[in-house]
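J.: any chance you can model this:
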Amino acid sequence: MLTIGCHLSISKGYLHMGEEALSLGANTFQYFTRNPRGGKARTFDEADMKALQDFAKEHNFGKILGHAPYTMNTCAADPGLRGFAKNMMREDLERLEYLPGNLYNFHPGSHVKQGVDQGIEYIVEALNETLFEGMQTKVLLEIMAGKGTEVGRTFEEIARILDGVKLKEYMGVCLDTCHIHEGGYDVIDGLDSVVDEFDRVIGLDYLQAIHLNDSKNPRGAHKDRHEKIGEGHIGLDAITRIINHPALRTLPFYLETPNELDGYAKEIALLRSVYKEA
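T.: Here you go, the predicted model:
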């Protein structure tokens, strides 16, 4: 069965997100753990998180994905900003212990003219100071489109980060179809080769989730502009091959397309219609 959801707002609570996802035809969802452009987290509500956990189990949801805010730059030049990022990640992971068995995704960050090597060193440092033994959440590095000084724009950069992490068993990767397309990987005509390259460089065991997005730009643009499914440069045919690929089809897919809820419902129905059940 296709495991697919979209990005929902936490503003009305955890259980509400689960109910909203189900109403859209989804069987998972993604949400920002806190204000995506700030750092303030929602007031902790253990009972609400437990209610979501029970609801997700009752309705056979796939893994729910908590997304870190965009302001969490683990490789900032300013040590104060790096400390802020570590504190955010630490608090998010502590809260996610109340939703055990799910995922936490973050953008590796921007090195801001320090260079990729220094950026990777700082990201590894943040993860090694934040991950803890026995945690029940997988922490995912998201592959980026490569705009500006983003770190994690290639499989090789992601692999270098993973190589430096001590508690590798708690790590994974989130592949964004728009990002890797705009990063130069040919997911339209060369999907098998891209999957093989990911396996060779990173290892498919690390691949835990896919952000499923079309792209407003052609391959290699490095701009990170998401488009609705079938309306961009990737196209519905290529996206259909992605969700049906033998190495990818059982992963959870999360839509981050420019949509309101009714648009997400239509995309979820469309994708279910082109998914080939085993």
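J.: rest of the way, CA atoms for contacts and neighbours
T.: OK.
J.: which is the next helix or strand following whichever helix in the chain runs longest?
T.: As assigned by DSSP state H, the longest helix anywhere in the chain is helix 79-96. Remark: after helix 79-96, the chain's next helix or strand is strand 103-106, criterion DSSP states H and E.
J.: helices or strands up against the helix or strand just after that next one?
T.: On the C-terminal side of strand 103-106, the closest following helix or strand by DSSP H and E is helix 116-130. Helix 116-130 makes packing contacts with helix 79-96, helix 155-164 when contacts are defined by 3 or more Cα pairs under 8 Å, 6 or more residues apart in numbering; DSSP states H and E.
J.: pipe those into a markdown table and attach distance to Leu103 and mean neighbour count per row.
T.: Formatted as a markdown table, these follow (distance: least, Cα to Cα, whole Å; neighbours: other Cα atoms under 10 Å):
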| stretch | distance to Leu103 | mean neighbour count |
| --- | --- | --- |
| helix 79-96 | 8 | 18 |
| helix 155-164 | 16 | 18 |
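J.: one more sequence to fold, the one below, so I can look at both together:
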Amino acid sequence: MDIPQFGLGTYQMDDLDECATAVETAVDVGYRHIDTAQGYENEAAVGDGIARADVDREDLFVASKIDTESLAYDDVLESTRESARKLGADSIDLMYVHWPIQTYDPEATLPALDELVDEGVIDRIGLSNFRPDQLEDAIDRLDAPVYAHQVEMHPMLPQDELHELAVEHDHRLVAYCPIARNQVADVPEIREVAEKHDATPAQVSLAWLMQKENVTAIPKAASPDHITENYAALDVELDADDVDAIDGIEDRHRIVDFEEAPWNHG
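T.: Just a heads-up that it's a prediction; the model follows:
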């Protein structure tokens, strides 16, 4: 199946029982896309939640990410096979390189991903947090297509250049931190649009993302109320004036930033 336009993020779901319950709840609410990572240390809990949900596995799209310390050729192969075991999956729908830092070496990392596709361990290759030049270099090197690029994306970080590349190369741009850890609730333009639609600022931010070509949003949520509230963003239809108002927000900043991040180098 293709990647759904909306999914559940599981970052910092360290309580494994809570994580499994959140995944089960999300699937029962209607989510069909679950996102995790080796570095979250909750892949097994995600697998448990999927197993408990009343939906066939083939009707779900599950993505994970290779840790930055496991990007050498052999480590990519070994760690990804272990991720599949933890997730209880014959194959992983989408496997990302989490960050192009530390042990990332395009000459070793990317051929290992191609091998995993050839072996059927993963169905698709994803990249995450790549600069535009790194993204285009990886696209050129890989035999398999880049299916998705996951980055922080929200109204204060619209990622225009990476979005243009996603449309040009026909891959999905998957937005993490899509509500900017709820900072969108403090933005006047978003609050005004939310009042107009009888929606929450978070729902408006998610709807704004999902109205963009080739964009998928994966908000993190643990409580049933939050999971259900986010899902209702699918019913929010913004008009051109709403989109223009949000596009015109002047505040621009990142939530996730650190010295080694790719955009701080090169």
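J.: any idea what the TM-score comes out to?
T.: A TM-score of 0.58 describes the superposed chains when it is computed by TM-score structural alignment, normalised by the length of the second structure; 218 aligned residues with a Cα RMSD of 4.5 Å.
J.: thinking again about what came up before, between the helices and strands packed on helix 116-130 of the first structure, which gets nearest to Phe198 of the first structure?
T.: Phe198 of the first structure lies closest to helix 155-164 among those, at 6.5 Å (Cα to Cα).
J.: list the buried residues in stretch 7-20 of the first structure.
T.: By 16 or more other Cα atoms under 10 Å, the buried positions in stretch 7-20 of the first structure come out as 7-10, 14-18.
J.: show me the two of these that sit farthest apart.
T.: His7 and Leu15 (14.5 Å).
J.: re the thing from before, so which of the buried residues of stretch 7-20 of the first structure belong to strands?
T.: Under the assignment DSSP state E, these contribute 7-8 to strands.
J.: Glu121 of the first structure: which of the buried residues of stretch 7-20 of the first structure is nearest?
T.: Using Cα to Cα, the buried residues of stretch 7-20 of the first structure come closest to Glu121 of the first structure at His7, 30.5 Å.
J.: I figured the closest one was touching Tyr254, is that so?
T.: Yes. Counting by Cα atoms under 8 Å, His7 of the first structure touches Tyr254, with 7.0 Å between them.
J.: find residues that contact each of the two.
T.: Residues touching both His7 of the first structure and Tyr254 (Cα atoms under 8 Å, 6 or more residues apart in numbering) are 29-30.
J.: now distance to Glu182 of the first structure too, for the helices and strands packed on helix 116-130 of the first structure, in TSV please.
T.: Compiled in TSV, those are given as follows (distance: least, Cα to Cα, whole Å):
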stretch	distance to Glu182 of the first structure
helix 79-96	27
helix 155-164	14
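J.: any idea which of those helices gets closest to Ala56 of the first structure?
T.: Taking these one by one with Cα to Cα, helix 79-96 is closest: 14.5 Å.
J.: so how far is Arg131 of the second structure from the residue most central in space within the second structure?
T.: Residue closest to the average C-alpha location in the second structure (Cα atoms, centre = their mean): Val174, at 4.5 Å. The gap separating Val174 of the second structure from Arg131 of the second structure is 15 Å, by Cα to Cα, to the nearest Å.
J.: do Ile246 of the second structure as well
T.: Separation of Ile246 of the second structure from Arg131 of the second structure (Cα to Cα): 24 Å.
J.: so if I had to pick from these two, which one is more boxed in?
T.: Ile246 (23 against 19; other Cα atoms under 10 Å).
J.: surely Ser205 of the second structure is in contact with Val184?
T.: Yes. Counting by Cα under 8 Å, Val184 is a contact partner of Ser205 of the second structure at 7.1 Å.
J.: spit out the residues that contact these two alike.
T.: With Cα under 8 Å, 6+ apart as the test, Ser205 of the second structure and Val184 both reach 155, 190.
J.: which one's more surrounded, these two?
T.: Neighbours per residue, other Cα under 10 Å: of Ser205 of the second structure and Val184, the larger number sits with Ser205, 27 against 22.
J.: give me the element the more buried one is part of.
T.: Judged by DSSP H and E, Ser205 of the second structure forms part of helix 201-210.
J.: buried residues in that helix?
T.: 201-210.
J.: now the element after it, going C-ward?
T.: strand 215-217.
J.: who are the packing partners of that following strand?
T.: Strand 215-217 of the second structure packs on strand 172-176, helix 201-210, going by 3+ Cα pairs under 8 Å, 6+ apart.
J.: okay if I get the ones you listed as a markdown table plus distance to Ala233 of the second structure?
T.: Output for those, formatted as a markdown table (distance: least, Cα to Cα, whole Å):
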| stretch | distance to Ala233 of the second structure |
| --- | --- |
| strand 172-176 | 14 |
| helix 201-210 | 5 |
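J.: so which of these is nearest Gln5 of the second structure?
T.: Here helix 201-210 is closest among those (Cα to Cα), at 6.8 Å.
J.: what's next to that closest one, contact-wise?
T.: 5-6, 154-155, 175, 178-179, 182, 184-185, 190-191, 193-194, 215-217, 229-230, 232-234, 236-238, 243, 246.
J.: just give the number of residues close to Ser273 of the first structure.
T.: Around Ser273 of the first structure there are 11 residues (other Cα under 10 Å).
J.: quick one: what helix or strand has it in it?
T.: helix 261-274.
J.: tell me the buried residues in that helix?
T.: Applying 16+ other Cα under 10 Å to helix 261-274 of the first structure flags 264-265, 267-268, 271-272 as buried.
J.: ok, the residues you listed vs Ser193 of the first structure, which is closest?
T.: Out of the buried residues of helix 261-274 of the first structure, the member with the shortest distance to Ser193 of the first structure (by Cα to Cα) is Leu271, at 23.1 Å.
J.: and the closest one, how far is that from Asn244 of the first structure?
T.: According to Cα to Cα, Leu271 of the first structure and Asn244 of the first structure sit 10 Å apart.
J.: swap in Ala85 of the first structure?
T.: Ala85 of the first structure is 36 Å from Asn244 of the first structure, by Cα to Cα.
J.: what does stretch 12-31 of the first structure rub up against?
T.: Contacts for stretch 12-31 of the first structure (Cα under 8 Å, 6+ apart): 3-10, 48-49, 51-52, 55-56, 59-67, 252, 254, 261-262, 264-265, 268-269.
J.: for it, measure first residue to last.
T.: End residues of stretch 12-31 of the first structure are separated by 12 Å (Cα to Cα).
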